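> What would the 3D arrangement of this be:
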Amino acid sequence: MSQEAKVDILTKEAFNQFYKNELTPVIQELERDRKRIVGKLWLVIFSGIAVLVLSGMLNRLNFEYYIYVAFGGVFVVWKFFQIVLEEEDELKLKVKTTAINPLIKRVNESFKYIPNQTIHKKIVNEAGFFKPKLASVSGDDYVEGKVYTEGIHDTSTEMTFCEIEGKYSFSSHQRTVMPYFRGLFYVVDFNKHFDGHVYVFPKKKEIEYTLLENVVEPDKETFKKVELESVSFTKLFDVYGTDPILTRYILTPRLMERIEQFSAYAMTHEAYMTEMFPNMSIAKRRSLRRKKKGYGVMPFFSFKNGMLYILIPTQTKHFEFKLMKRLDERVFENYYYDIILALRIVEELNLNLRIWTKQ
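Predicted structure coming up:
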């Protein structure tokens, strides 16, 4: 594939045109399905209320079989409620396959989107972010593909990412699990052979509001803290490596600069605001940015045996369908915003990763 397979940000006007031409018929059908399911949900709610009221009236009238009427009515209502929940799940999947998938393809045609798939727990634990290791990993919105370097043919970086929720166990038998992480997890081919492990973690003050504050702690016997020359980089990150020479081999000045830009992008998404709204005044852009602040958290990096793992602890769900919220252009513009934020930051690093190759 040629260099055209890169992350493509639409302006506000271009997005509106894409929505009108490509998504409007699909969204209209999805909205009809949503209204139909909402109607069924209200019917179930009112039916449940009616059963309770009728049971109370029969009890007051000393109807000896009122208890059977109550249990029978509740059972029927519950069965219908389960049907509504199943239809809601089917609609969620339909929204992702028929509407969100085209949005992802529009951003980068090489990406493959699998709504109900996640990255395997073994790979997540291999990155070494979590100690103790996660007992279980669930997730969805799995994306895999290649990011191509502009102007260079047949040169690409393979990547996958998805939303994950990690849980740990209190016991060795993993009978009791508790959630302690939710966010985005990336696996990126680093395009450079090396044997070893390097962590790049935000300073403690940058992660004090996340659940990872006291979870991610490199083993001091295996990992040594490495002081690098970049003053701006060391103000933001702590670096730990199994070998200081390897650490400096990986973290070149250019890569450190890209990681800083990558992190700023995840925090505020300034580049997105500039590209999607090129004609907007600075004051209006600042006002909009206050409402859309990116993820607002710093990413974690793990370079291990030729791979790069990235963890962004957003502690929220993305691309989520809400049954009681009308499906319209504004909803899908927010979906598009999340997609751009999730995918474009990979390209930001890719521009520097291409200075190396495994071939």
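
> alpha carbons only for contacts and neighbour counts from here, please
Fine.

> Which residue ranges of the protein form strands?
Counting by DSSP state E, the chain has strands at residues 112-114, 136-148, 156-169, 177-189, 197-202, 224-225, 237-241, 300-304, 307-312.

> Adding distance to Glu275 and mean neighbour count, write those strands out as TSV.
Output for these, formatted as TSV (distance: least, C-alpha to C-alpha, whole Å; neighbours: other C-alpha atoms under 10 Å):
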stretch	distance to Glu275	mean neighbour count
strand 112-114	24	18
strand 136-148	19	21
strand 156-169	23	22
strand 177-189	23	20
strand 197-202	27	24
strand 224-225	38	16
strand 237-241	28	22
strand 300-304	26	22
strand 307-312	23	21
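
> Return the set of buried residues in stretch 10-17.
In terms of neighbour count (16 or more other C-alpha atoms under 10 Å), stretch 10-17 has its buried residues at 10-12, 15-16.

> gap between it and the chain center?
23 Å (C-alpha atoms, centre = their mean, to the nearest Å).

> again with stretch 25-37
25 Å.

> Ok, stretch 189-199 next?
24 Å.

> Contacts for that stretch, please.
Contacts to stretch 189-199, defined as C-alpha atoms under 8 Å, 6 or more residues apart in numbering, come from residues 157-159, 218, 239-243, 246-247, 300-308, 353-354, 356-358.

> Determine the longest helix present in the protein.
Ranked by residue count under DSSP state H, the longest helix found in the chain is helix 24-60.

> rewinding a little: can you add distance to Lys79 and give the strands of the chain back as CSV?
Formatted as CSV, the strands of the chain follow (distance: least, C-alpha to C-alpha, whole Å):
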stretch, distance to Lys79
strand 112-114, 30
strand 136-148, 27
strand 156-169, 29
strand 177-189, 30
strand 197-202, 49
strand 224-225, 58
strand 237-241, 53
strand 300-304, 45
strand 307-312, 39
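
> quick revisit: buried residues in the longest helix of the chain?
27, 30-31, 34-35, 37-38, 40-41, 44, 47-48, 51-52, 54-55, 58.

> want to put them side by side, so please do this one too:
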Amino acid sequence: MRESTPYDLNNPKSWQGADMQSLESFYQSDLLPDLETLEAQRLTVKKKLVQAIVIFVALNLAFLFVHGLFGLNLYLMVWLTFIILSALFTFFFWHIKYYRDYHTGFKDRIIPRIVAFVDQRLRYDKAGMVPREAFMASHLFADKPGEYSGDDLVSGTLGETAIQFSEVHAKRVDIIRKSSSSSSTNRTKKQITPIFDGLLFVADFNKSFKGTTIVLPDTAQRLFGDIGQALQSLNVQNGQLIKLEDPDFEKLFVVYGQDQVAARYILSTSLMRRLVDFQNRAQKKMRLSFSDSKFYVAIAFNRELFEPRIRESLLDISHIQEYYDDLKLVVDIVDQLNLNTHIWTQKSALAATSVAAANAAMESGTSGVPPTPPPPQGGRKRYSEEETKALFREFANKADTSMAPKIKTAKRWLKRIAGILLAVIALPFLLSGVGMGGLITLGIGLFFIVGGFMSPSVEKMVGGVLFPAIGIVIAVFSYSAYQTSLASKSWPTVSGSIIQSEIKKRTSTSGEGTNKKKTVKEYPNVTYQYLIDGKTYKSGKLSFSSTGNAKQVVARYPVGKRVPVYYNPEKPKQAVLIPGGAKFNYVPYFFSGFFILMGVLLLSRWRKQTRALGNAG
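Below you'll find the model as predicted:
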């Protein structure tokens, strides 16, 4: 059985050399055959990714070629929509057909062996995670996670200490209810804020103590000195500020607790020294807590852990070294903090809420969540009003958490379907020249498509870029059209002839049953042709403003009539029969401002969410 070997913390080269030598031997004998197989699969995945990129580029080049060949007058947003749709479908197919099997094979065949190499007493579960109840019991974060996920659970007992750790992603979910003065109904909106992303470590701390002691990174005093220390004392939600005698420890950490004596009992001089050494080695932001005879450590990471590479070869041992170092960093907490020291160990019955009990439950196939404690003796407990409200909120949160994955999946599919339908509806409008309505429909559809396939953070980021772009395009095109209508008064004229003149009817139906009504709208369909520099042009645009009654227009322009045509000398295919236009139209600019405002709000929420994630990391 291979167990962790002790080493000198102050001389990293002493343990790196020894571990690297054994790691190289393990790599050659145990991992290399499977890595060679996975490397061949990685090359296929990489090749197919390159092919997907080539197909994506070729599709867009073909789109541009067709655009130029037929002289289509398309908006920029049409091309942007085609780019995003072709990217989504091309790379989604690549992920499903190639990358997913490669990812699963790596997690099944490589990571478990590295975990066993670190210590054979450890057990690996790629889909498991430290339970939400343990995250809450750590008291490391003030916010309750409404969305909680994770993977890569490692568990086992090292000596006398049972441990668990996994990658964890915790997010706060706020349901914001807005009431309208004009309606009796309330609208709800979900706001998601990251709490923590990284590794969460839990171990049995076999030392009897009261209350909870929390150790956090000391950023306030390091940045603001004595003022920062005063600010720390105001953080009452974590308990009392506890000052300790170790200056090196005080530079790195700030301690809060419910009991001064208990905190000093836990954080002995030797433990503080070992925490300082561990922090200097890890060089990561860490949060630690001691609560209910358990020890918690949250180590923030700004990257996904234990994931296979695509761009770089799997045969490079430096990647295996990185996976090993991440695991070793956490596993060695037991040895470095002397959690197995006999003076700390209590030989008592296995507590139902201990990590050891949770590990035993997982190995036996039952739930690792501690059972609900029995009600107190002496009859049913009577709760106060505040306790009742708190219990109801907890019940509502649990119900929301259990339904959240199903609701989230349904919302994503609705967004995908709605987005694709809106994009399909918008394209005929844009191709036929109805730019404003098509552009708005296309923008909303594109936003839904991104929201249906990407994460909420990417959805906000894309919306923050897409909506202002739509608003700017609407404003620019509207102003350009207005300027063109004014300039048409000074355009040169050429004689043309009416080649088509008719009334078209459009029927629409509204209401149901006896209230069902049909409305018939008539509009003129007049086409004329004209000759410039030996080239014949056709156009159906009569004016930049409304042309009035359809019958009057058709009577005014019968087939065969010679008419003066006002044409744009820079773009001869742009022409009208009635130059000039109506007064300045403010409506497009209201739409433009609305889209820009929506984009700014989404971008602000995205930056706030990203900043919160950075602070948590």
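
> Nearest to Pro132 of the first structure, out of the buried residues of stretch 10-17 of the first structure: which one, please.
Nearest to Pro132 of the first structure among the buried residues of stretch 10-17 of the first structure is Leu10, at 41.9 Å by C-alpha to C-alpha.

> just checking, what residue in the first structure corresponds to Phe56 of the second structure?
Here Phe56 of the second structure is matched to Gly48 in the first structure, going by TM-score structural alignment.

> Setting aside sequence neighbours, what's the nearest residue to its match?
Closest residue to Gly48 of the first structure apart from its sequence neighbours, by C-alpha to C-alpha, 6 or more residues apart in numbering: Val77 at 6.1 Å.

> Based on its surroundings, how many neighbours for that neighbour?
20 (other C-alpha atoms under 10 Å).

> these two touch, right, it and Val44?
Yes. Between Val77 of the first structure and Val44 there is a contact at 6.2 Å, judged by C-alpha atoms under 8 Å.

> what does Gly128 of the first structure align to in the second structure?
Per TM-score structural alignment, the equivalent position to Gly128 of the first structure in the second structure is His139.

> For that match, which residues are in contact?
214, 289.

> which part of the first structure lines up with stretch 424-433 of the second structure?
So stretch 424-433 of the second structure is aligned with nothing, judged by TM-score structural alignment.

> Translate Thr37 of the second structure into the numbering of the first structure.
Match for Thr37 of the second structure (TM-score structural alignment): Glu29.

> Next one: its match relative to Gly241 of the first structure, how far apart?
53 Å (C-alpha to C-alpha, to the nearest Å).

> again, but for Glu260 of the first structure
Going from Glu260 of the first structure to Gly241 of the first structure by C-alpha to C-alpha gives 19 Å.

> same question, Thr176 of the first structure
Distance of Thr176 of the first structure to Gly241 of the first structure, computed by C-alpha to C-alpha: 33 Å.

> ditto for Leu52 of the first structure
Leu52 of the first structure is 64 Å from Gly241 of the first structure, by C-alpha to C-alpha.

> circling back: output the buried residues of stretch 10-17 of the first structure in CSV, with distance to Asp189 of the first structure appended to each entry.
Below are those laid out as CSV (distance: C-alpha to C-alpha, whole Å):
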residue, distance to Asp189 of the first structure
Leu10, 27
Thr11, 30
Lys12, 32
Phe15, 31
Asn16, 34
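
> Which residue ranges of the stretch 351-500 of the second structure form strands?
493-510 (DSSP state E, counting those that start in this stretch).

> how about the helices in it?
In the stretch 351-500 of the second structure, the helices defined using DSSP state H, counting those that start in this stretch lie at 355-363, 385-431, 435-453, 456-487.

> Over to the stretch 201-350 of the first structure?
Ranges of helices within the stretch 201-350 of the first structure are 231-236, 244-250, 253-268, 270-276, 282-291, 329-353, based on DSSP H, counting those that start in this stretch.

> Next, format those helices as JSON lines and append mean neighbour count.
Below are the helices of the stretch 201-350 of the first structure laid out as JSON lines (neighbours: other C-alpha atoms under 10 Å):
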{"stretch": "helix 231-236", "mean neighbour count": "14"}
{"stretch": "helix 244-250", "mean neighbour count": "16"}
{"stretch": "helix 253-268", "mean neighbour count": "18"}
{"stretch": "helix 270-276", "mean neighbour count": "17"}
{"stretch": "helix 282-291", "mean neighbour count": "12"}
{"stretch": "helix 329-353", "mean neighbour count": "19"}
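
> who's in contact with stretch 141-160 of the second structure?
Outside stretch 141-160 of the second structure, the residues within contact range by C-alpha under 8 Å, 6+ apart are 115, 121-130, 132, 136, 162-174, 195, 237, 306, 334, 340, 345, 356, 359, 397, 400-401, 404.

> One more pass at 6 Å, please.
121-129, 162-173, 340 (C-alpha atoms under 6 Å, 6 or more residues apart in numbering).

> do the same with stretch 89-96 of the first structure
Phe321.

> Which part of the second structure matches it?
Going by TM-score structural alignment: stretch 89-96 of the first structure matches residues 100-107.

> list the buried ones in the matching stretch?
Buried-residue list, stretch 100-107 of the second structure, by 16+ other C-alpha under 10 Å: 102-103, 105-107.

> With stretch 119-135 of the second structure instead?
Those buried within stretch 119-135 of the second structure under the rule 16+ other C-alpha under 10 Å are 119-126, 128-132, 134-135.

> if I look at Ala5 of the first structure, how far off is Asp189 of the first structure?
Distance, Ala5 of the first structure to Asp189 of the first structure, by C-alpha to C-alpha: 17 Å.
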